[in-house]
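Enquirer: coords please:
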Amino acid sequence: MPEGDTVWNTARAVDRALTGQRIQRGEFRVPTLATANVSGWTVVGSASRGKHLLLRLSTPDDERYTLHSHLRMDGAWRIYAPGERWRGRTHTVRVVLHTATHVAVGFHLHELALVPTADEQRLVGHLGPDLLGADWDAAEAVRRLRLRPERAIADALLDQRNLAGIGNLYKAETLFLRGLSPWTPVSEVPDPEGLVELARRLMTANLGRWDQATTGSLRRGEKQWVFERAGSPCRRCGTTIRRASEGDYERITYWCPTCQPGPAPAGGTRPTLARD
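Expert: You can find the predicted model right below:
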C-alpha cells in the first residue's frame, strides 16, 4: 500500500532511470489519454506530492507538461530494461514509456492526466503540507486538523487536505507511539505538533528503502508495532492487538486497547484472532 515514503522512493527511482531520456514510444491504456502522443518528448524529472507522482516532460518545442498519477492503494511504477519480462498483472498496465535504456511501466495508476506543468496545482493544490516536501509546515498541518475539532484523529490524519502522505501504516504506528486511541477527537489530542512531527520522523526514516519499519528493526515480523498485527500480542504490554474496519480498506485501524486508552469504535469491536 503506497504511502508518502513509497511514492517518494518511486519518484526517485523513475527520476534516476528516465531524467534526460528521450521517449521513443509512449502507450496510454486509459480512454482519456488514448490519443496522447509523447514520442520524441524528453523526461525533465520526477517528483512526489503526498501520494501523487508528477512526471515532468518537455516537448521538442520546449513546452512543459506533467504526467500526473495517483498510486492510491495499489498503484506502482516499475522500471525494466528493454526486452525484460514485466513482473505484474499486465491487464492492470495503464502507461508504458519506452526510452533507449529503460521501460517505465505504470500498473493500476489512478487519476492519470497530462497537463501543462504550469497547471499542476489544479491537481495537487488541495493537498495539505507534504510530510516529505519542501513545503512541510507542522503549524499549518495542525491548523488544518483543528478545523474539525470533533473529528476522530485517525480519520483526520488520513485526510490529505490536512497533511499529505499518511496512510494506514503511519496513522496506526504514530497513534500507538503517542498512546492515543484512534477515536480521540482532534480537540482532545495533546501536543498535536509533536504528533505530526513524529509521523514525519517515522516516514523520513524509511526514505531510500522499500521496507517500512517503525520499530527500529528490519527483521521479518518485527517491523511494526500494531499495523497488520491484529490478533498478535502487543510488543509492549502483551494485550491482543485489535483491528476495526469502517466502510472500506482506507479506514481500517489497528491499535492496542491497553497502550491506547480512550474512545472505542462505535458499537465496539472484537479482537481479530488471526494475523492479517
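
Enquirer: Going by C-alpha atoms from here, please, whenever you check contacts or count neighbours.
Expert: Noted.

Enquirer: Hmm, Val44 is touching Arg16, no?
Expert: No. Val44 is not in contact with Arg16 according to C-alpha atoms under 8 Å; the separation is 11.0 Å.

Enquirer: Pick out whichever of the two has more residues nearby.
Expert: Per other C-alpha atoms under 10 Å, whichever of Val44 and Arg16 has more neighbours is Val44, with 19 against 12.

Enquirer: three-state assignment of that one?
Expert: At Val44, secondary structure determined by DSSP: H, G, I helix; E, B strand; the rest coil is strand.

Enquirer: Can you give me the separation between it and Ala141?
Expert: Taking C-alpha to C-alpha, to the nearest Å as the measure, Val44 falls 30 Å from Ala141.

Enquirer: mind listing the helices in the stretch 51-200 of the chain by residue range?
Expert: 121-124, 138-145, 153-158, 168-177, 192-204 (DSSP state H, counting those that start in this stretch).

Enquirer: These: which one's closest to Gly88?
Expert: helix 168-177 (23.4 Å; C-alpha to C-alpha).

Enquirer: circling back to that earlier point, mean neighbour count and distance to Glu84 for the helices of the stretch 51-200 of the chain - can I get that in TSV?
Expert: Shown next, in TSV, are the helices of the stretch 51-200 of the chain (neighbours: other C-alpha atoms under 10 Å; distance: least, C-alpha to C-alpha, whole Å):
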stretch	mean neighbour count	distance to Glu84
helix 121-124	13	33
helix 138-145	18	43
helix 153-158	23	37
helix 168-177	23	32
helix 192-204	19	32
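
Enquirer: With Val226 as the reference, name the closest of the ones you listed.
Expert: helix 168-177 (6.4 Å).

Enquirer: How about residues contacting that closest one?
Expert: Residues from elsewhere that reach helix 168-177 (C-alpha atoms under 8 Å, 6 or more residues apart in numbering): 154, 157-158, 181-182, 195, 198-199, 202-203, 214, 224-227, 250-256, 259-260.

Enquirer: one more time with 7 Å, if that's ok
Expert: Residues from elsewhere that reach helix 168-177 (C-alpha atoms under 7 Å, 6 or more residues apart in numbering): 154, 157, 181-182, 198-199, 225-227, 250, 253-255, 260.

Enquirer: run this one through as well so I can compare:
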Amino acid sequence: MPEGDTVFLAGHRLNEALAGRTLVRGELRHPRWATADLGGREVSEVRSVGKHLFTRFSDGLSLHSHFRMDGAWHLYRPGERWKRPVHQVRALLEIVDRVVVGFALHDLELLPTAHEDRIVGHLGPDLLAEGWSDAHETEAVARLVTEPDRELGLALLDQRVVAGIGNLYKAEVCFLLGVSPWSAVRTVDARDAVRLSRKLLLANAWHPEQTTTGLSVRGRQHWVFERQGRPCLRCGTRVRVSGQGAGVRERPAYWCPRCQPGPIA
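Expert: Take a look at the predicted model:
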C-alpha cells in the first residue's frame, strides 16, 4: 500500500495541474458513480489527508479516492499514451491541456466537502499536514502511548494513531529506533518515534524516490525494508522477515536481529 508521502506527492501534482481549472470531461468508471458527470465543474484544490486524497470542487463537492494496494493517479498530455491499461481506469478528469487518469481506484466517493470528516475524522494527525505544530505532535504522542503494551509496528501502521505511515516507514522507524517491530510501545520514546516518522516522510515528500538511508543507489535506499536475506547495511547481519498482525491486516515485518533487540517472531 502506498505510503503517505506517495499520496502527498500525487495530491500536490494534481493540485498544480487542476486547481482553478474547469473540467471539460469528468467520468467515474465505478459501479456506484457511473452516472456522475463532473464535466463543467471547477476544481478548487486537491489535498491529501494521510493516505486519502480529496479533489475538491468550487460548488462544495469533493471526490474522495484511496489508493489501497495498486491505485494511482497519472497525469498525461492530450494524445499521450497511457502507462496502464484502459480496463483499470476508474476516473477520468480532463482539462484543455491535461488528462488526469485514476487507475485501480477501488475506493471512490462523491460527497459534500463539508462532510469529509465522515471519512477521515477518525484519523490521527497527518504527519505531512500543512502547518504541523507542537499541538499535532503532542496529540500524536498521546495517541501512540494510549496502548503502551501494543507492538510498536502495529501501532505505527494504525492510521488512528498517526496518518501516513505504511509498511516501509514502519520497518525503517523501528530499525532507526533500535527496537524490533514486536517491541512494546512503552519501550521507546514515543515523541522520538513521532518525530522520526515525520522526518522520514518529509524527506521523501517532494520526489517519487523513497530513501531512508540518504542513498539513492539501488539496493541501498533502505536499512531493512525488503532486504530479507541480505546483509544489514549497518552491521552485516542478514535481515529477517516475518508476518506481523492477523488476517487481512497482516504485513511483512523486516528487522535486523543484531541491531534491533527485543521480541521477535
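
Enquirer: Could you get me the TM-score between them?
Expert: Once superposed, the chains reach a TM-score of 0.94 (TM-score structural alignment, normalised by the length of the second structure), with 260 aligned residues with a C-alpha RMSD of 1.4 Å.

Enquirer: so which of the helices of the stretch 51-200 of the first structure comes closest to Asp5 of the first structure?
Expert: From those, taking C-alpha to C-alpha, the stretch that ends up closest is helix 192-204, at 6.0 Å.

Enquirer: Now do the closest one: everything it contacts.
Expert: Against helix 192-204 of the first structure from outside (C-alpha under 7 Å, 6+ apart): Asp5, Leu131, Leu132, Ala138, Ala139, Val142, Tyr170, Thr174, Thr214.

Enquirer: again, only using 8 Å
Expert: 4-5, 131-132, 138-139, 141-142, 166, 170-171, 174-175, 178, 214.

Enquirer: Minimum distance to Arg87 of the first structure: which of the helices of the stretch 51-200 of the first structure has it?
Expert: So among those, helix 168-177 is nearest, using C-alpha to C-alpha, at 25.0 Å.

Enquirer: What mean distance separates the closest one from the matching residues in the second structure?
Expert: Taken against the second structure, helix 168-177 of the first structure registers an average deviation of 0.6 Å after superposition, with mean C-alpha distance after the TM-score superposition for the first structure.

Enquirer: Show me which residues of the longest helix seen in the first structure are buried.
Expert: When the first structure is scanned for its longest helix (criterion: DSSP state H), the result is helix 4-18. Across helix 4-18 of the first structure, burial judged by 16 or more other C-alpha atoms under 10 Å covers 4-15, 17-18.

Enquirer: Out of the contacts of helix 168-177 of the first structure, which end up buried?
Expert: Going by neighbour count (16+ other C-alpha under 10 Å), these have 154, 157, 181-182, 198-199, 225-227, 253-255, 260 buried.

Enquirer: could those be laid out in CSV, adding distance to His108 of the first structure?
Expert: Below are those laid out as CSV (distance: C-alpha to C-alpha, whole Å):
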residue, distance to His108 of the first structure
Ala154, 26
Leu157, 24
Ser181, 33
Pro182, 30
Leu198, 31
Ala199, 27
Trp225, 29
Val226, 28
Phe227, 24
Thr253, 24
Tyr254, 26
Trp255, 30
Gln260, 35
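
Enquirer: Closest to His68 of the first structure out of those?
Expert: Leu157 (23.4 Å).

Enquirer: For Arg144 of the first structure, see how far away that closest one is.
Expert: Separation of Leu157 of the first structure from Arg144 of the first structure (C-alpha to C-alpha): 10 Å.

Enquirer: same deal with Met73 of the first structure?
Expert: Taking C-alpha to C-alpha, one finds Met73 of the first structure at 24 Å from Arg144 of the first structure.

Enquirer: Same question for Val43 of the first structure.
Expert: Taking C-alpha to C-alpha, one finds Val43 of the first structure at 35 Å from Arg144 of the first structure.

Enquirer: swap in Phe28 of the first structure?
Expert: Taken as C-alpha to C-alpha, the span from Phe28 of the first structure to Arg144 of the first structure is 36 Å.

Enquirer: Over to Ile153 of the first structure?
Expert: 12 Å.

Enquirer: how near is Gly208 of the first structure to Asn9 of the first structure?
Expert: For Gly208 of the first structure relative to Asn9 of the first structure (C-alpha to C-alpha), the value is 6 Å.

Enquirer: scratch that, Leu202 of the first structure
Expert: 15 Å.

Enquirer: most centrally placed residue in the second structure?
Expert: Centroid-nearest residue in the second structure, with C-alpha atoms, centre = their mean: Gly4, separated by 2.3 Å.

Enquirer: contacting residues around that residue?
Expert: Counted by C-alpha under 8 Å, 6+ apart, Gly4 of the second structure has contacts Gly50, Lys51, Leu128, Ala163, Gly164, Ile165, Gly166, Leu201.

Enquirer: Could you check which residue of the first structure pairs with His222 of the second structure?
Expert: Mapped onto the first structure by TM-score structural alignment, His222 of the second structure lines up with Gln224.

Enquirer: In which helix or strand does its match reside?
Expert: Secondary structure from DSSP states H and E places Gln224 of the first structure outside every helix and strand.

Enquirer: That one contacts Leu218, correct?
Expert: No. Using C-alpha under 8 Å, Gln224 of the first structure is not in contact with Leu218, being 9.2 Å away.

Enquirer: So for these two, which residue has more residues nearby?
Expert: Higher neighbour count among Gln224 of the first structure and Leu218: Gln224, with 21 against 13, using other C-alpha under 10 Å.

Enquirer: Which of the helices or strands spans Val226 of the first structure?
Expert: Judged by DSSP H and E, Val226 of the first structure forms part of no helix or strand.

Enquirer: if I read this right, it contacts Arg243, doesn't it?
Expert: No. Applying C-alpha under 8 Å as the test, Val226 of the first structure and Arg243 come out as separate, 9.2 Å apart.

Enquirer: anything in contact with each of these two?
Expert: In contact with both Val226 of the first structure and Arg243: Tyr254, Trp255, using C-alpha under 8 Å, 6+ apart.
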